[in-house]
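> sequence first, predicted model second:
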Amino acid sequence: MPEVIDTAQEDGRQNAQRSDFGLRLRNSMDKYGPLCVGIDPHRALLTDWGYQVDAEGAEMFAMRMLQAANGRAAAVKFQMSMFERYGSKGFAALERLLYVARQMGIITIVDCLHGGLTTTISAIADAYFKPGAPLRADAITLLPYYGARSLKNLINDALDNGRGVFVASLTSNEEGRSLQSAIRQGGEYAGKTVAYGIAATAQKHNVGIDGMGSVGLIVGATVGQWIDQTGIDPAQFTGPILSPGYGWQGAEAEDLTTLFKGTHGNVLVTVSRSIASHGPDISALSEATEAIALDVRQAIMQAEEETTKEQQ
């Protein structure tokens, strides 16, 4: 007799797979707090640490940052360009680092900001998402300016493999403001801002998911003064929000509290140089990671508490 397929059971397995990254990240954030350690081996930092400015130096730097993050942060984020500059040796170093992070049980994000036409970015899934992928990561960052829908197939590839993505919506760079707050002239979100359309398109992938979704946004910690111009309310987004800009780039705890008021534990704050400046000593890096993790946790908790008070 032909095998009878339980459609409901199969759909349940598929939904579980597509929500896997959000669930794993949620569990890690509950355990370690909302800090993501950025691993950005800048040339100046390598020199300050006494390392050679090459792929080997970048790998040694990253290994120490991984050790400092282990058990103290919810995730780590590798800045792809800092390894790409060394060509094949840099990519090989990143492959090894991602493998080590997997063995340590650390959630990894590769900040590669990929984007493009649907026909040309399908290969990215082979590099980052599928079993045996050379750069297998838990999530990557995406750039949506070929059109947010151009990312649909790649996002589905990520979700079908239990991975996640973070789509750039509101970036910390000042020049991004004019583009991201520009009003769309046509399409589904005509009359809304570019950033709003990106966020709304990303959110569609999280609808119907219990808990935190697996499709996230990038919202810079320094955009609080102009986020109202975009129409985006971070509290309405149910996927993870990756927020760079805290510390070295100027954002403080007060900025996090104001910007992410009303969110529900889905904000992941990236900090890199404020931690790395304490290296290369492992003890000093670990202490800096713990201190910043505490500051970030308190700021995000304060944002949630203020919302609760307003609702009472």
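In hand now; what should we look at?

> alpha carbons only for contacts and neighbour counts from here, please
OK.

> wait, isn't Ala299 in contact with Thr258?
No - here Ala299 does not reach Thr258: they are 9.1 Å apart, not a contact under CA atoms under 8 Å.

> neighbour-wise, which of the two wins?
Set side by side, Ala299 and Thr258 show more neighbours around Ala299, with 22 against 17, by other CA atoms under 10 Å.

> chain center to the host helix or strand of that one: distance?
Using DSSP states H and E, Ala299 maps to helix 282-311. Helix 282-311 sits 18 Å away from the centroid of its parent chain (CA atoms, centre = their mean, to the nearest Å).

> looking at this, Gly26 is in a helix?
One thing to correct before we go on: residue 26 is Arg, not Gly. Yes - according to DSSP: H, G, I helix; E, B strand; the rest coil, Arg26 belongs to a helix.

> here comes the other one, which I'd like you to weigh against the first:
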Amino acid sequence: MTPSTAVGSFAERCRLLTAGRGPVWLGVAPSSRWLTEWELPDTVPGARRYCEITLEAATGLLTGLKVQTPFFLRFGTAGLDLLAWYARAAGEAGLLVLADAKIGDADDTMRAHADLYLGPGSVVGADAVTAHAFLGLGSLGPLFTYAAGTGTGVLVLVRTSNHAATEVQGAPHAGGGTVAQALAEGLTRLIEAAGWERAGPVGALVGARPPESHDLVGRLPYGVLELPGLGRPGRTVAEVVGPALARTEPLLLPVTTGALRHGPGVARLRASLARWQEDVRTAFPPSQQNVDTGINDFRDDPVKRPA
């Protein structure tokens, strides 16, 4: 976790950092594909070098890193050690870390997932983790409670962007609407019941495209909101950020392929990230460029410029 963990919750730390650096995060994926494209060996040492490059490119520029945990865990215990090292190094560099683990289990085992991923007392030490509610939203209760007590966060997958998700997340719900809509509304009710409307531990991920994205975001007024899609073929910046134009809670906008393809040179990767920051900033009207989402005018901030 970051040195700023004394600053309240994950949502508060996210708000604090995005106020100066904007909401663009780097998606970190030391997969066979990216190690090969960067001419690195598909080994733990190769993955560590990949991590060193991404960390150097993001430090002082971005709010945080969205780390795809399976690409570390595929190396076994050595990969878990690398993941824990990376999260610790990122925290020491002033970056937030979201462990994209997509965890979900029965409620009596969710605490074990928290012990693995969340907070300074865990194995990994991430600031937040992604989770799914396929076993029921109530099954995530112990994870939410743990996050609330440790100043960490949980982003619940309300609607993911993969093509296969539609048959489940877009299916009719017994209570009306779609499964994704019901989950969004359930999250909002849970947050209100717990008193977590402002800077609470629970946030959401919405990867749908318009008009569904606008509908779902409208049902999620609280918590950190992740909107994936930057850099993906056929998706514009305006489309990705459009649903959040009127939102005041912190945003998390990860970019993976759209930035990583400019590596492995640190300067080019950093310059690409700076361009994404500017593209996101200009996608918002001037009246929205200084709200709590972190869409700020950072053109004159020297740490926002590529090294």
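Arrived safely. Please read these numbers as outputs of a predicted model, since none were measured by experiment.

> buried ones in the helix holding Ala299 of structure 1, by neighbour count?
For helix 282-311 of structure 1, burial by neighbour count (16 or more other CA atoms under 10 Å) applies to 284-286, 288-290, 292-304.

> in the stretch 1-150 of structure 2, which spans are strands?
For the stretch 1-150 of structure 2, the strands defined by DSSP state E, counting those that start in this stretch cover 24-28, 64-68, 96-103, 128-131.

> dump those to a markdown table, plus mean neighbour count and distance to Gly138 of structure 2.
Shown next, in a markdown table, are those (neighbours: other CA atoms under 10 Å; distance: least, CA to CA, whole Å):
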| stretch | mean neighbour count | distance to Gly138 of structure 2 |
| --- | --- | --- |
| strand 24-28 | 26 | 29 |
| strand 64-68 | 25 | 25 |
| strand 96-103 | 23 | 14 |
| strand 128-131 | 24 | 12 |
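
> any chance of TSV for these, columns distance to Ala84 of structure 2?
As requested, those are arranged in TSV below (distance: least, CA to CA, whole Å):
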stretch	distance to Ala84 of structure 2
strand 24-28	14
strand 64-68	11
strand 96-103	10
strand 128-131	14
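
> nearest to Leu260 of structure 2, of the ones you listed?
Closest approach to Leu260 of structure 2 among the strands of the stretch 1-150 of structure 2 (CA to CA): strand 24-28, 8.4 Å.

> so how far is Arg198 of structure 2 from the aligned partner of Glu287 of structure 1 in structure 2?
Using TM-score structural alignment, the equivalent of Glu287 of structure 1 in structure 2 is Ala271. Applying CA to CA, to the nearest Å, the value for Ala271 of structure 2 to Arg198 of structure 2 is 34 Å.

> neighbours of Thr43 of structure 2, how many?
For Thr43 of structure 2, the count of nearby residues is 16 (other CA under 10 Å).

> list the residues that contact Val280 of structure 2.
Val280 of structure 2 is in contact with 24, 237-238, 241, 295, counting by CA atoms under 8 Å, 6 or more residues apart in numbering.

> show only the entries of those found in helices.
Taking DSSP state H, the ones among the contacts of Val280 of structure 2 that sit in helices are 237-238, 241.

> so Val76 of structure 1 makes contact with Asp40?
No - between Val76 of structure 1 and Asp40 there is no contact under CA under 8 Å: 10.4 Å.

> aligned to Gly50 of structure 1, what sits in structure 2?
Under the alignment by TM-score structural alignment, Gly50 of structure 1 pairs with Glu39 in structure 2.

> just list the residues touching the residue mapped onto Thr201 of structure 1 from structure 2, thanks.
Matched to structure 2 by TM-score structural alignment, Thr201 of structure 1 sits across from Gly186. With contact set as CA under 8 Å, 6+ apart, Gly186 of structure 2 has these partners: Leu137.

> and the gap between Gly186 of structure 2 and Gly175 of structure 2?
Gly186 of structure 2 is 11 Å from Gly175 of structure 2, by CA to CA.
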